[in-house]
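Chemist: fold the following for me, if possible:
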Amino acid sequence: MVKYLEEITVLTPNDCFLHAVREKTDYDFPIHKHPEIELNLILHSKGALRVIGDHIGEISNVELVLVGSNLPHGWLTHKYQFVDQPQKIKEVTIQFHENILDSLIERNQLIYLKEMMAKASGGIFFGEKTIHKVKDKIISLSTDKGFYSVMELLMILHDLSLADDTKILCDEKVNFYENHKKNERLGKILNYMHDHFQKDISLSEIAKVSGMTTISFNRFIKKNTGKTFIDLLIQIRLGHAYNLLIDSNYTVSEIAFRCGFKNVSYFNRAFKTNKNKTPLQFRHEFLTCCKRTIV
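Modeler: As a prediction, the model looks like this:
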């Protein structure tokens, strides 16, 4: 069972954002979380390990990730060795309050920014094309320019919101929040599925909740999520299973039943299809990666 370090950042309620640049030869900070949203740029760190929510992945020489509020995250030394690198690790971190834009983000002109902030709840990975576009702006950002500092941050976030080389690292979390905002009917459906995922949900039952026929419901779900009803329900159940594998001491069988799977073998197959590893392998790998975390 993992208990994440609750980081208390130095960002005060009166500050708009924090900007920090660090150089180091390894990673010595445990997996942690905090209410602030974080943009992390990492250079010269090939072979290090990225842990974002339930995602684990090895990074290359350039890394840029936007981490949502209270999403557990951290980077571990893993295969990185300073002796093999021409330069030290350079880490540039920008932290800002979740409500930095308040009602401004609801305006039509900032729709892409609003969507990006919603997706950040699952962690957004940016490709090299976007990194090269914003890297210098992120590094040179300063908190000493008053109003202009805030404008520079907004320009960075604007550029990121338009990026087309992104990847969501924790899909099972993001799809719910992202799709919830598309329309009220879809939000009602997803809320119901998240509230009742532990029990059997029939197609006729969920169609009735949505106020549609089963045929219309199937078309609606496929169009708005890209998944069938059954696939979406399995994804939601797996999302809760990931959390229990990380945050509880329940056995795999107990987790399967608590997440609505009536058959442990089926749960194992569905999990392996989604994560390319069994639930036990996932738990072992995650706990091994987080061995520095305070428990």
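
Chemist: make it CA atoms for all contacts and neighbour counts henceforth
Modeler: Fine.

Chemist: ok but V65 is inside a strand, no?
Modeler: Yes - counting by DSSP: H, G, I helix; E, B strand; the rest coil, one finds V65 located in a strand.

Chemist: show the contacting residues for it.
Modeler: 39-41, 123-126 (C-alpha atoms under 8 Å, 6 or more residues apart in numbering).

Chemist: Throw the residues you listed into TSV and include neighbour count, thanks.
Modeler: Shown next, in TSV, are the contacts of V65 (neighbours: other C-alpha atoms under 10 Å):
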residue	neighbour count
L39	21
N40	18
L41	22
G123	30
I124	25
F125	18
F126	21
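
Chemist: check the residues you listed and tell me the two furthest apart.
Modeler: The largest separation in the contacts of V65, counting by C-alpha to C-alpha, is between L41 and G123 at 13.3 Å.

Chemist: picking up where we left off before, now, the contacts of V65 that are in strands?
Modeler: Among the contacts of V65, the members found in strands (DSSP state E) are 39-41, 124-126.

Chemist: alongside the first, I'd like the structure of this one:
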Amino acid sequence: MVLTKPLLFRVPTVDDRSFRIEQDNAPHFYGQLHYHPEIQLTLIKQGEGTLIVGDKVDRFGQNDILLLGANLPHVLRSDPGYYQPDSVQRATSVSVLFRSEILEATMLNLPETKHLNLLLQEAKHGVRLRCGTGNLLTEQLEELPHQRPFEQLLSLLQLFDNLATNPDREVLSATAYARPQRPDDQRRLEHVFAYIIRQYALPVSLEDVANVANLTPGAFCRFFRQHTRKTFSQLLNEVRIENACRLLRESQENISQIAFSCGYTNLSNFNRQFKEIVGMPPGEYIRNYRL
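Modeler: A predicted model of the protein is given here:
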């Protein structure tokens, strides 16, 4: 897959509404790292895969709620099975996109809504809330497309209030993004992230990924550290271990087979990286998941 599209998204507007509601229903989510000037509130109704928000690499799944700040690079990369020609899996979501300056100048400028400004500050790093089925927040988001515009505005404020007061929400990225400074740098990151997600199961050298970024290895290391606060090997290990967690939950393969299928040729190295990233050995992870 060759990535040629620019990273910046222009969200179309068809009227003078202060926010826009979108419903996605497709074989898989859009798989390129991108950003846009709108803040995005999304409910994942169906779908699983790799989540990248700023410098955070993790999983996303059904009933996740994401609040992503303006110009925060992100991607929901569906699992490989969603891309198979005979797949019956679907990726569905409900999203609200809005310009923060509109709400900040109006509804969020009231004394009663001052607490919501902290949530919007957290959104610059990305916020996630993992919900169960039958959760009030997921029901509110699913109902949004069927409401009148005034009802949608009231529901949106209530959603923000519920998120802002929920102690289970988590901030995702260590780095906040105010606006992209150089589009060429963002495109380089897009190519690098896409390459790693596509090739993680194979041997990936520093020279390989530096070539993708069209930089020398030394220049690439400085570039990558500056923009992600990580080394290339850290990100590669995070992507590999994230996929290993998925396979440990879903497949019948043993730990050695999973380590090999995620790009590790040395089991002890896999175990060490897994414990460092997940906080426990693979065997304990399986036992905890099956409790």
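
Chemist: re earlier: rebuild the contacts of V65 of the first structure as TSV, extending it with distance to A163 of the first structure.
Modeler: Converted to TSV, the contacts of V65 of the first structure look like this (distance: C-alpha to C-alpha, whole Å):
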residue	distance to A163 of the first structure
L39	14
N40	16
L41	15
G123	14
I124	11
F125	10
F126	8
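
Chemist: in the second structure, which of these remain in contact?
Modeler: Retained contacts for the contacts of V65 of the first structure in the second structure, judged by both residues aligned by TM-score structural alignment, their matches' C-alpha atoms under 8 Å, are 39-41, 123-126.

Chemist: I156 of the first structure: which of those residues is nearest?
Modeler: Looking across those and measuring by C-alpha to C-alpha, the closest to I156 of the first structure is L39, at 10.2 Å.

Chemist: map that closest one onto the second structure.
Modeler: Counting by TM-score structural alignment, L39 of the first structure lines up with L41 in the second structure.

Chemist: so its match makes contact with A70?
Modeler: No - using C-alpha atoms under 8 Å as the test, L41 of the second structure is too far from A70 to be in contact (10.9 Å).

Chemist: hey, where'd the strands end up in the stretch 101-250 of the second structure?
Modeler: With DSSP state E, counting those that start in this stretch as the criterion, the stretch 101-250 of the second structure has strands at 127-130, 170-171.

Chemist: identify the residue of the second structure aligned to S121 of the first structure.
Modeler: So, by TM-score structural alignment, S121 of the first structure is matched to K124.

Chemist: out of everything not next to it in sequence, what's closest to its match?
Modeler: G69 (4.3 Å; C-alpha to C-alpha, 6 or more residues apart in numbering).

Chemist: tell me, how many residues neighbour the one you found?
Modeler: Here the number of neighbours of G69 of the second structure (other C-alpha atoms under 10 Å) works out to 31.

Chemist: OK, contacts around it?
Modeler: 38-40, 120, 122-126, 177.

Chemist: before we move on, what about L154 of the first structure?
Modeler: L154 of the first structure makes no contacts at all, as judged by C-alpha under 8 Å, 6+ apart.

Chemist: and it, what pairs with it in the second structure?
Modeler: So, by TM-score structural alignment, L154 of the first structure is matched to L157.

Chemist: against D58 of the second structure, how distant is its match?
Modeler: Taking C-alpha to C-alpha, to the nearest Å as the measure, L157 of the second structure falls 28 Å from D58 of the second structure.

Chemist: same check on D161 of the second structure?
Modeler: Counting by C-alpha to C-alpha, the gap from D161 of the second structure to D58 of the second structure is 25 Å.

Chemist: hang on, K56 of the second structure packs against V171?
Modeler: No - using C-alpha under 8 Å, K56 of the second structure is not in contact with V171, being 9.7 Å away.

Chemist: can I get the strands of the stretch 101-250 of the second structure in a markdown table including distance to D64 of the second structure?
Modeler: Compiled in a markdown table, the strands of the stretch 101-250 of the second structure are given as follows (distance: least, C-alpha to C-alpha, whole Å):
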| stretch | distance to D64 of the second structure |
| --- | --- |
| strand 127-130 | 5 |
| strand 170-171 | 11 |
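
Chemist: R187 of the second structure is nearest to which of the ones you listed?
Modeler: R187 of the second structure lies closest to strand 127-130 among these, at 23.7 Å (C-alpha to C-alpha).

Chemist: quick one: contacts of the closest one?
Modeler: By C-alpha under 8 Å, 6+ apart, strand 127-130 of the second structure touches 63-68, 163, 168-172.

Chemist: just give me the mean distance for it relative to the first structure.
Modeler: Superposed on the first structure, strand 127-130 of the second structure shows a mean distance of 1.0 Å to its aligned residues (mean C-alpha distance after the TM-score superposition for the first structure).

Chemist: so how far is that strand off the chain centroid?
Modeler: Centre-to-centre, strand 127-130 of the second structure and its host chain are 10 Å apart (C-alpha atoms, centre = their mean, to the nearest Å).

Chemist: that older thread, which among the contacts of strand 127-130 of the second structure count as buried?
Modeler: By neighbour count, with 16 or more other C-alpha atoms under 10 Å, the contacts of strand 127-130 of the second structure hold 63-68, 163, 169, 171-172 as buried.

Chemist: what packs against the strand or helix carrying I52 of the second structure?
Modeler: Assigned by DSSP states H and E, I52 of the second structure falls within strand 49-53. Applying 3 or more C-alpha pairs under 8 Å, 6 or more residues apart in numbering; DSSP states H and E, we find strand 49-53 of the second structure packed against strand 56-60, strand 74-78.

Chemist: quick one, the last one and strand 64-68 angle?
Modeler: To tie it back to what came earlier, the one meant is strand 74-78 of the second structure. 150 degrees (axes from the mean of the first three to the mean of the last three C-alpha atoms, to 10 degrees).
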